[in-house]
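Colleague: Quick check, what structure comes out for this input:
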Amino acid sequence: MTDDRFDDDRFDVWAPNAKTLSLVLDDATVPMTPAAEGWWTPADPVDAPAVARYGYLIDGAETPVPDPRSRRQPDGVHGLSQTFDPATFAWTDSAWTGRQLAGGSIYELHIGTFTPEGTLDSAIERLDHLVELGIDFVEILPVNGFNGTHNWGYDGVLWYTVHEGYGGPEAYQRFVDACHARGLAVIQDVVYNHLGPSGNYLPMFGPYLHEASSNTWGSSINIDGDQSGHVRDYILDNVLMWLGEYHVDALRLDAVHALEDSTAVHLLEEMAAEVDVLSAHVGRPLSLIAEADMNDPTLITSREANGYGLTGQWSDDFHHAVHVAVTGETTGYYEDFDSLDALAKVLTEGFFHNGTYSSFRGRVHGRPIDTAKTPTWRLVVCNQNHDQIGNRAIGDRLSATLNEHQLALAAVLTLTSPFTPMLFMGEEWGATTPWQFFTSHPEPELGEATAKGRIAEFSRMGWDESVVPNPQDLSTFTDSKLNWSELYAGPDGAVGDGASSQHARLFALYRDLLALRRTHSALTDPRFGEVSIEFDGESRVFVLNRGDVSILLNLGEQSATLPVVGEPPLVLLKTQDAVSLTADELSLPGFSAAILGPDAA
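Modeller: Sure, this is the predicted structure:
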């Protein structure tokens, strides 16, 4: 019988701010001694079991705090850390070759509200739904350690952990492995621009934060100040952990505009270079997708052309243009998108604000994309996502105000656009459940401050502040869980009740649109030059031409008739039965769309 205890450096920690440091290991306290560059190591070799609870006493404190690189927090972010060896998992994805972002489709989900149970294992049981839908990438909102039982995930304080309520790191490995077994790539949403308000002990260890710099969510991360090299390593090592040890295929980088970096080589550029090295080593594509409020193509410009070399970035301008086109809402940041010109510009130039005046910001915003050299798929677009739903006053989806036909128009615009489409969980069947902003801060004062802060945020959007749900109420969280019975009825998991089900019809439309993307190469053609637009602002008829495929949308209530010149094409898809094509004309009822083109190649 072999002894499972061994000597190692698992308990070394970077803590240049500490004057004294001790390791608490199970029931023992072990003195630590300074090493090079602010690192500390146990004064004597540690004889520790493979699985051990541990923490650190800093400067004579009586209560230990977790390891900044903790892999498990069984008792929450204020408790002791627990060792975890990811190499013990028996992966079955050795044949997985990954997926490129080009031509792909993304499905964004939140583990806690995707299923009634809110766990990674229960999410595995719903993966076949995504396969049937035709999804390529599953994007998971942040899963790292936060204080409380439920949270959006953007209040994380321990970036190397997986929230125990979701199942912990072993469940995460099972989820990624199960995705790969079904041909689904995994995108993990990560937050490197701030830390949550409760359970952040990093400043006790070292200068992880900028004392004189802050962003919307609190103190900025120190990636360019004194001793920032180790902080950058802390981030870069975390990137490589997800992509390497956990077999994740891509990372979505939250709000990179909040990463203040004055160094010659921006952290994002350094990150992209490290990921390229890892990609070459593991032999599969690895992607980095930025969320940015800058409309700056530098992010997705190659490093050879003096860009950062990221794979893709979100385009909120697309969302805003589609939202206004299908809802008519023009308050707040939607104001500049109040004509179909905005939608046409986004589809042909990538950004609407590309050096133009933004009335919401009160200044010129963005810069142009080089459409001759930039592939369209580098922009990730949607008509709904966690931010654009959850940051509304009552977390209302498009389904709360639009009818079935209008929801279909939003789907067609998104899934036939020249960009990489992303769906938000439940969108594909017109889920009626809201997705609200929810927290579970145990500290009453923090919960109260969060609730007041939410109300203050909505004044510029013209929303009724009196209806904003309290993020701390449990019902705000439970009401946001998907109701799968809207689509799947009965013990056999059958979809809806056939033609009478609005949810089933919308699901079928999304499935058919994703299938068209796979069978008609024009719909995944990455060239901006292959996109052209025709529209009539008065009748609200909008035509998007993608090579030999034309997408015709009637965004208005009144019926419209369009002449057909030459040989009539095939109707590849229509959103209403009343859509009709003859040798001479195409008839589009109000709020309808048709896709015309040749047979699949």
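Colleague: Could you use CA atoms for every contact and neighbour count after this?
Modeller: Will do.
Colleague: for stretch 394-413, how far is the first residue from the last?
Modeller: 25 Å (CA to CA, to the nearest Å).
Colleague: And stretch 516-529, by the same measure?
Modeller: 21 Å.
Colleague: buried ones in that stretch?
Modeller: 516, 517, 518, 520, 521, 522, 523, 524, 525, 526, 527, 528 (16 or more other CA atoms under 10 Å).
Colleague: Next: stretch 70-86.
Modeller: 70-74, 76-84.
Colleague: how about the helices in this protein?
Modeller: 111-114, 120-124, 127-133, 168-181, 202-205, 228-240, 267-282, 316-327, 340-349, 386-390, 404-415, 444-457, 474-478, 502-519 (DSSP state H).
Colleague: quick one, which of the ones you listed is nearest to residue 145?
Modeller: helix 168-181 (9.5 Å; CA to CA).
Colleague: here's the other one to compare against:
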Amino acid sequence: MTRHEPFSVWAPRADNAELVLGSDTVALEPAGDGWFVAPADTVAQASAAGDVDYGYLLDDEGPFPDPRSRRQPKGVHELSRTWDASAYAWGDHAWSGRPLAGGVIYELHIGTFTPGGTFDSAIEKLDHLVELGIDFVEVLPVNGFNGLYNWGYDGVLWYAVHEQYGGPTGYQRFVDACHQRGLAVIQDVVYNHLGPSGNYLPKFGPYLHDGSSNTWGASLNLDGEESDAVRDYIVDNVLSWFTDMHVDGLRLDAVHALRDNRATHILQEMAIQTERVSARLNKPLTLIAESDRNDPRTITPLEAGGIGMAGQWSDDFHHAVHANVTGEHDGYYADFAGIESLVKVLTRGFFHDGTYSSFRGHHHGAPIDTLRTPAWRLVVCNQNHDQIGNRAIGDRLTATLDENQLALVAGLTLLSPFTPMLFMGEEWAASTPWQFFTSHPEPELGTATAEGRIAEFAKLGWDPSIVPDPQDPETFEGSKLQWGEIEGDGIHGRTLELYRRLIHLRRSIPSITDPSFRDVTVHAPAETLLVIERPDVAILVNLAADTVELPDALAARLTGWSEALVSGDYTATPTLGAHTLVVLTREPLAASA
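Modeller: This next block holds a predicted model:
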């Protein structure tokens, strides 16, 4: 059972539990099923005192922070602090939410999005996103982790918000500011593992599965003994983002690492409870999965027997675009060499849909039912935090592609029938890298992290001396966006204008966001020429460094169509210059477009 009383804690591994409340220590009362609760008079006194620091002693060991702590002002190893989620005066009463279909997502990391690295400083840049045409702001994890900064995937207190960013109230201000500008908020959350420092959950109960592990360590106990309370812990956290923080969606990290053999998978349970809250709040709420399985059941609705996620990230789209535009064919890019990979992902969603994956060494995935599945359920990108930050030096596409090539990847992403996602700074061809950075206070953990990172890339043939030290503060500082780059009419200003134009075209041409796979025709009449046709728009892409001739039949079919956007060399002849993107419409667009 789930308890919501103040100062209640699930600690089935303890015979006795005590509450450390300021300078006092109070014995907690057993309440059954492993729960301990504080005496009513203690709760009343604490409520009258306002925000207080507290923790739990378990069989005289501790005190430990509350597993459901909402604030950790002194770090994840210290006492928790009470926080009233209802105290904030919200100003988003007119906000009615935003469905994922037809939207554009912008992924950002609070610590490096602005020089200040806080929610309040991020608010100052929201108008930029509005002018760009963004619908959803996706925030990398902000829950409690040890240290001052990292990517956010080392969280150990899932209900708390990192204090250096502005804490939980700062987060509420950020979401409120987004809503008042018409921006929905998606929060990236991690339920598949816990960070290496500050994880006291095993002291309280069997939160982890002793016999199962994943890439990051022990798996969560989702299907073993006493797993009901663990599942409640996760689902309650999902719902708290929607109710206490007013977020509009969650991006669920690496759901393939959630080991769950129960009849109702934890993801289905999340989806069921999310639908209930959505109905109660009368606004759309979205769950997006990051999944490595290429399993179409992930995005199949609950009522059709699926997992019930609204959407999922599509790595196959990224890999096909990256391999064809950059020419990188190593590692997991090997299978995506050749323009046919682009044709397949644009028409069938997954590239590996039961085909052999040379990187994995086995057949992978299953086909999407393109007759019944809307394309918007796949979230696509040409860059994201993983695909940049997990490169040896964290280099963006800006480091290897010219301006016209950057336009190609932008056009393929933003003019696709899927849900496009941008990574912060991409829209102006930001020159700054986004590298892997940590700030582990424990010297041994910091050293192990740095050495492990270097060893990982040394195996791939990289010179260890060029791999940044994740513990070096300069690695973090150098990953912050330089907002001054967008001034002027150089590559940064031109790229920003291109992105604005592409998003505007996405809004102006209805067939671009038509989610039906059936109404799009994609073919490659030459090795480097990609043609995407819909009833009222044609997108021509020359991936080569040389000019390419359009086939006579295609040129004749498009004769008289209007140029809505041209990036590169195109003069309304059958010839496309090197790295050229052309968008043609059957009817001229309004002048404002």
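Colleague: nearest to residue 90 of the first structure, of the helices of the first structure?
Modeller: Using CA to CA, the helices of the first structure put helix 168-181 closest to residue 90 of the first structure, at 9.2 Å.
Colleague: by contact count, what packs against the closest one?
Modeller: If you count contacts as 3 or more CA pairs under 8 Å, 6 or more residues apart in numbering; DSSP states H and E, helix 168-181 of the first structure packs onto helix 120-124, strand 185-190.
Colleague: I'd like to check the angle between it and strand 185-190, please.
Modeller: 150 degrees (axes from the mean of the first three to the mean of the last three CA atoms, to 10 degrees).
Colleague: and helix 168-181 of the first structure, how far from the second structure on average?
Modeller: Superposing on the second structure and averaging over aligned pairs (mean CA distance after the TM-score superposition for the first structure), helix 168-181 of the first structure comes out at 0.4 Å.
Colleague: need the helices and strands packed on helix 168-181 of the first structure in TSV with distance to residue 10 of the first structure and mean neighbour count, can you?
Modeller: Formatted as TSV, those follow (distance: least, CA to CA, whole Å; neighbours: other CA atoms under 10 Å):
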stretch	distance to residue 10 of the first structure	mean neighbour count
helix 120-124	27	21
strand 185-190	24	24
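Colleague: Between these, which one is closest to residue 19 of the first structure.
Modeller: strand 185-190 (31.7 Å).
Colleague: before we move on, the earlier item: looking at the helices and strands packed on helix 168-181 of the first structure, spot the one closest to residue 387 of the first structure.
Modeller: strand 185-190 (12.8 Å).
Colleague: And the helices and strands packed on helix 168-181 of the first structure: which comes nearest residue 14 of the first structure?
Modeller: Using CA to CA, those put strand 185-190 closest to residue 14 of the first structure, at 21.8 Å.
Colleague: and that closest one, which stretch of the second structure?
Modeller: Mapped onto the second structure using TM-score structural alignment, strand 185-190 of the first structure spans residues 184-189.
Colleague: What lies in contact with the matching stretch?
Modeller: By CA atoms under 8 Å, 6 or more residues apart in numbering, the residues outside stretch 184-189 of the second structure that reach it are 97-98, 135-141, 175, 178-179, 247-253.
Colleague: burial of the nearest residue to residue 405 of the second structure once chain neighbours are set aside, as a residue count?
Modeller: Leaving aside its chain neighbours, residue 405 of the second structure sits nearest to residue 579 (5.7 Å; criterion: CA to CA, 6 or more residues apart in numbering). Residue 579 of the second structure: 26 surrounding residues under other CA atoms under 10 Å.
Colleague: And residue 579 of the second structure, what's its match in the first structure?
Modeller: Using TM-score structural alignment, residue 579 of the second structure sits opposite residue 591 in the first structure.
Colleague: My guess is that match contacts residue 554. True?
Modeller: Yes - with contact defined as CA atoms under 8 Å, residue 591 of the first structure counts as touching residue 554 (5.3 Å).
Colleague: Where strands are concerned, which of the buried residues of stretch 70-86 of the first structure count?
Modeller: If you go by DSSP state E, those have 81, 82 in strands.
Colleague: any idea which of the buried residues of stretch 70-86 of the first structure is the one closest to residue 566 of the first structure?
Modeller: residue 71 (64.2 Å).
Colleague: which residues does that closest one contact?
Modeller: Contacts of residue 71 of the first structure (CA under 8 Å, 6+ apart): 81, 82, 83, 84, 160, 161, 162, 169.
Colleague: got it, and residue 502 of the first structure?
Modeller: Applying CA under 8 Å, 6+ apart to residue 502 of the first structure gives the contacts 404, 429.
Colleague: what's the matching residue for it over in the second structure?
Modeller: Match for residue 502 of the first structure (TM-score structural alignment): residue 491.
Colleague: tally of neighbours for the closest residue to residue 325 of the second structure other than its chain neighbours?
Modeller: Spatial nearest neighbour of residue 325 of the second structure, chain neighbours left out: residue 543 (6.3 Å); criterion: CA to CA, 6+ apart. Neighbours of residue 543 of the second structure under the rule other CA under 10 Å: 26.
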